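Enquirer: Below is the sequence, then the predicted model.
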Amino acid sequence: MKKLLRNTLRSSWFQRAVGILAAEYLRLVWRTNKFTFDPPDVYDRVEPQMPAIFAFWHGQHFLTPFIKNKDWYKARVLISRHRDGEFNAIAAERLGIGTIRGSGDHGGAFHRKGGVGAFKEMVRTLEGGCNVALTADVPKRSRVAGHGIIMLARESGRPIMPFAMATSRFIRLKNWDRTTVNLPFGRGALVGIKEIHVPPDADAATMEALRLELEETLNEATRRAYAQLGRPGPEDA
């Protein structure tokens, strides 16, 4: 029985079914929450700088496909090669977002998880005029920005756009990243404070300073998003 259940969970048809259901659920959440934007002209500020690198925290990223609010926006999202990432990829593609498979890591697993190939593909994607979205933190160090996204900005010459999205109704899990499952029929907030540019000749000290700036900017955006809704953020959980 356990083997049958395991095989079912890993089967392509099951992964596809879960991915489709997840996409339609997220569409419901987006359509039934009234979103405010901070600043109100956030899209007017972002559009001239596209293609860009959109950055979020792990566990706060489920609604990120809906930042692509115009048909002409092109975007691809970095998703883990792990089998758990399969239905995430299916959901993203159903919502009109392309995928890049691979993940970051703080150690040698970066190569095993397809990190090098994914990095090169993200650079090519940005050079081709398409936005890239990814989480700035790497498992399992929640809300600690990794160096990979800073390296991507330096290599591609494209700005990092840190964003936070929150809803007034949610379920928050007690896992490493305090995953927040957004619920329908409430209010929402999208916050984008400022972009971060990484010079092509940035040395190690400059990149570390920009990594810390990205970390603080994402934390501030997340705090502001939840504060606007009168709800506690993941750091308060």
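Expert: That came through fine.
Enquirer: Please make it C-alpha for all contacts and neighbour counts, starting now.
Expert: Fine.
Enquirer: Buried ones in the helix ranked longest in the chain, by neighbour count?
Expert: In the chain, taking DSSP state H as the definition, the longest helix is helix 204-229. For helix 204-229, the neighbour count (16 or more other Cα atoms under 10 Å) marks 207, 210-212, 214-226, 228-229 as buried.
Enquirer: could you say what helices and strands that helix packs with?
Expert: The contact analysis (3 or more Cα pairs under 8 Å, 6 or more residues apart in numbering; DSSP states H and E) places helix 204-229 against helix 148-156, strand 160-162, strand 164-167, strand 186-191.
Enquirer: take a look at this one as well, against the first:
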Amino acid sequence: MDRQTSKDAQRRARQPAHEKKRGKRPPSLGKRLLRTLSQWAMAGYIWLLRLTCRIDIVAGREHLEDTLTRATPVVPCAWHQRLVPSGLFLRSLVERGMHVGFLISPSREGEFMSRVARNHRVEPIRGSSSRTGREAMQALVEAVAHGISPMMYGDGPRGPARVFKTGAVILASRTGAPLFLVGAAASRYWQVKSWDRMHVPKPFCRFKIAVGEPWPIGQLHAKHEAEDIAEQLGQRLDSLCEVAHNAD
């Protein structure tokens, strides 16, 4: 170590701790309180929808019944815009024997959502597809091996909207669980000015669900195969959502 490097090291050692590490300040009490209230409001909203909204299968009931009869895991797929109606539809299948799982961030907020998921008898799968993609995929594979059907929102969490990524295709290929496409529409909803223009269903509305035929994915030999299937998957989901939206 030369003399200048040694002096720099000594200077850093004399610095106060707050100058050595300028990390993010912890959130204020007001922000923590607001976050807690918003989380509990979300949990209450989910319960309200479960208690007041009706779920109607408008297309593909035979595919749903066949899937439930087989009692083996599937990889449910939907658009992030329809997260609420499609998610609550999947939740309604728990009583009929489907073990449903959702990928939830490993963050502090994710811990709260994991508790909410368990309260609704849904399995939280901890991982982030955007930050720890490899670990998230491993967690999803293990979940399927334990009989869980993990819901996949192929254009989430950041988009672009209605461009399905390859994660669900790769998961289906690795596990042998077929893709299970869910087109969903709420009869009445608010639309959020978010990247996906999310639909927030209103209480006492009707969830219209169109289910696609289960789609098994064999072994993938090249990256472009997964990309081609993901593109087809997006097209099929668009069609199913259109059927659900136009149903009487």
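Expert: Arrived safely. Since this is a predicted model, take the numbers as computed values, not measurements.
Enquirer: Which of the helices and strands packed on helix 204-229 of structure 1 sits closest to V116 of structure 1?
Expert: helix 148-156 (10.1 Å; Cα to Cα).
Enquirer: What is the corresponding segment of structure 2 for the closest one?
Expert: The aligned range for helix 148-156 of structure 1 in structure 2 is 167-175, by TM-score structural alignment.
Enquirer: Superpose on structure 1 and give me the mean offset of that stretch.
Expert: Taking mean Cα distance after the TM-score superposition for structure 1, the mean distance separating stretch 167-175 of structure 2 from the aligned residues in structure 1 is 1.3 Å.
Enquirer: all strands for structure 1, in order.
Expert: 33-38, 53-56, 75-79, 98-101, 131-135, 160-162, 164-167, 170-172, 180-182, 186-191 (DSSP state E).
Enquirer: residues in structure 2 aligned with the fourth one?
Expert: Counting by TM-score structural alignment, strand 98-101 of structure 1 lines up with residues 123-126 of structure 2.
Enquirer: same check, this time on the last one
Expert: Strand 186-191 of structure 1 corresponds to residues 205-210 of structure 2 when matched by TM-score structural alignment.
Enquirer: Not counting its own residues, what contacts the matching stretch?
Expert: Residues outside stretch 205-210 of structure 2 that contact it (Cα atoms under 8 Å, 6 or more residues apart in numbering) are 52-61, 85-86, 89, 182-189, 240-241, 243-245, 247.
Enquirer: Return the set of buried residues in that stretch.
Expert: Residues of stretch 205-210 of structure 2 classed as buried: 205-210 (neighbour count, 16+ other Cα under 10 Å).
Enquirer: Output those as CSV; include the columns distance to S114 of structure 2.
Expert: What follows is the buried residues of stretch 205-210 of structure 2, written out as CSV (distance: Cα to Cα, whole Å):
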residue, distance to S114 of structure 2
C205, 26
R206, 26
F207, 24
K208, 26
I209, 25
A210, 27
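Enquirer: Tell me the one among the residues you listed nearest to S107 of structure 2.
Expert: Nearest to S107 of structure 2 among the buried residues of stretch 205-210 of structure 2, with distances taken as Cα to Cα, is F207, at 30.2 Å.
Enquirer: State the distance from the closest one to H245 of structure 2.
Expert: Separation of F207 of structure 2 from H245 of structure 2 (Cα to Cα, to the nearest Å): 10 Å.
Enquirer: Which residues are in contact with each of these two?
Expert: What both F207 of structure 2 and H245 touch, as defined by Cα under 8 Å, 6+ apart, is the set 184-187.
Enquirer: Nearest to H80 of structure 2 among the residues you listed?
Expert: A184 (10.6 Å).
Enquirer: Does the closest one touch A247 like I think?
Expert: No. Using Cα atoms under 8 Å as the test, A184 of structure 2 is too far from A247 to be in contact (10.7 Å).
Enquirer: when you align them, which residue in structure 1 goes with A222 of structure 2?
Expert: By TM-score structural alignment, A222 of structure 2 lines up with D203.
Enquirer: That match - how many residues pack around it?
Expert: 9 (other Cα atoms under 10 Å).
Enquirer: distance of it from A136 of structure 1?
Expert: The gap separating D203 of structure 1 from A136 of structure 1 is 20 Å, by Cα to Cα.
Enquirer: Then A202 of structure 1?
Expert: To A136 of structure 1, A202 of structure 1 is 19 Å away according to Cα to Cα.
Enquirer: Please apply the same query to I149 of structure 1.
Expert: I149 of structure 1 is 6 Å from A136 of structure 1, where distance means Cα to Cα.
Enquirer: Pull the contacting residues for W79 of structure 2.
Expert: Contacts of W79 of structure 2 by Cα under 8 Å, 6+ apart are 153-156, 162, 183, 237.
Enquirer: From the residues you listed, pick the one nearest E19 of structure 2.
Expert: Distance to E19 of structure 2, by Cα to Cα, is smallest for G156 among the contacts of W79 of structure 2, at 37.8 Å.
Enquirer: Can you tell me the closest non-neighbouring residue to that closest one?
Expert: H80 (5.7 Å; Cα to Cα, 6 or more residues apart in numbering).
Enquirer: mind checking what the one you found lines up with in structure 1?
Expert: Aligned by TM-score structural alignment, H80 of structure 2 pairs with H58 of structure 1.
Enquirer: do A186 of structure 2 as well
Expert: A186 of structure 2 maps onto T167 of structure 1 when the alignment is built from TM-score structural alignment.
Enquirer: shouldn't its match be in contact with F185?
Expert: No. Between T167 of structure 1 and F185 there is no contact under Cα under 8 Å: 9.3 Å.
Enquirer: which residues are common contacts for the two?
Expert: Joint contacts of T167 of structure 1 and F185 (Cα under 8 Å, 6+ apart) are N33.
Enquirer: Of these two, which one has the most company?
Expert: The neighbour count for T167 of structure 1 versus F185, taken as other Cα under 10 Å, is higher for T167 (27 against 16).
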